[in-house]
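Asks: I'd like to go over a predicted model; first the sequence, then the structure.
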Amino acid sequence: MSSRINVFRRKVALGHYELTGHAKSEMEQDGFTIEDIKSAIYTGRIAAVQRHGRGRRKDVVHGKGVDGRGIRLVCRLTELGRLRIITVFAARTR
């Protein structure tokens, strides 16, 4: 799984990523910026893989924002090879 996170990092570095409307809404609700989302990809790891229907893969990334807050992202690679960030949420604090 570690090589997949590196693919995600390259996509972000090249600007080959997109956020869904839902992800943008959740990002704003939790007070995250696009820099936090990028940071979560750069510092994160793939914590889980989800498959729905006929195997469409979604990856759950656990990372940290620029201020160190935990961020969870659900994302996938599109048919065109872009990284689509589907949703964003704050990690629960213990």
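Replies: The structure has been received and is ready for your questions. Numbers count the residues shown, from 1 in each chain.
Asks: from here on, contacts and neighbour counts on C-alpha atoms
Replies: Fine.
Asks: please, which helix or strand holds the one residue sitting closest to the centre of the chain?
Replies: With distances taken as C-alpha atoms, centre = their mean, Leu73 lies nearest the centre of the chain, 3.6 Å away. For Leu73, the enclosing helix or strand under DSSP states H and E is strand 70-77.
Asks: pretty sure the residue nearest to the centre of the chain contacts Thr87?
Replies: Yes. At 5.8 Å, Leu73 counts as touching Thr87 under the criterion of C-alpha atoms under 8 Å.
Asks: ok, the closest residue to Arg76 other than its chain neighbours - contacts?
Replies: Excluding its sequence neighbours, the residue lying closest to Arg76 (C-alpha to C-alpha, 6 or more residues apart in numbering) is Lys58, at 4.8 Å. Each residue near Lys58 by C-alpha atoms under 8 Å, 6 or more residues apart in numbering is listed here: Val49, Gln50, Arg51, Val74, Cys75, Arg76.
Asks: below is structure B, check it against A:
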Amino acid sequence: MFDKILQRIRQKIGAQQYVRTLHAKEEMEDDGLTIYDIEQGIMTGEVLERQKDRATSEPKYRIRGETVGGGEVEIIAKLSLTYTLKPRKCQMVCHYCRKEGVQNRRITRTYGKGEDLLVIENIPVVSCPNCGERYLTAATLHEIERIKLQRKTLAVERLVEVASFPL
């Protein structure tokens, strides 16, 4: 029933033409999943149902598939326009609120805890000044995973200062 839409989503995954919200990335990490698990889940999965996005009324799809390790994962995915063409410029449009003006920014994120703590600086994010949503591109998600896997050769050890907020 959803074969054509699943094929289009899989094409976007294969070409790394997708984004994930920063919130979705955090939830993914809380669940112990990597971007490779999400991609594998879509490539091996099936659409369970079509839902309606509350904010945009656009269709989104609940997909169940397998992770890289053979576990089960459910993903919510939707197809969206990323760019609108204007004369002499390409203006980005927010995937969530559909307004123009999305900007590229850089952030710092921490991964892990204690001795396993890794800080990655200057991560590029796409940020919407209208609704506040922030996105990571597929290429950025893959680069974060690469850095995490090769942290011993890529990271520079630094002392981290910690301050406490007065009670």
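Replies: Ah, there it is. Being a predicted model, the structure only gives us computed values, none of them experimental.
Asks: thinking again about what came up before, and the contacts of Lys58 of structure 1, which of them are buried?
Replies: Burial by neighbour count, 16 or more other C-alpha atoms under 10 Å: within the contacts of Lys58 of structure 1 this picks out Val74, Cys75, Arg76.
Asks: what's the match for the second one in structure 2?
Replies: Under the alignment (TM-score structural alignment), Cys75 of structure 1 maps onto Ala77 of structure 2.
Asks: pretty sure that match contacts Arg62?
Replies: Yes. Between Ala77 of structure 2 and Arg62 there is a contact under C-alpha under 8 Å: 6.6 Å.
Asks: would you tell me which helix is longest in structure 1?
Replies: The longest helix of structure 1 (DSSP state H) is helix 2-13.
Asks: so how far is that helix from its chain's centroid?
Replies: Relative to its chain's centre, helix 2-13 of structure 1 lies at 11 Å (C-alpha atoms, centre = their mean, to the nearest Å).
Asks: next helix or strand past that helix?
Replies: In the C-terminal direction, the helix or strand that comes right after helix 2-13 of structure 1 (DSSP H and E) is strand 17-19.
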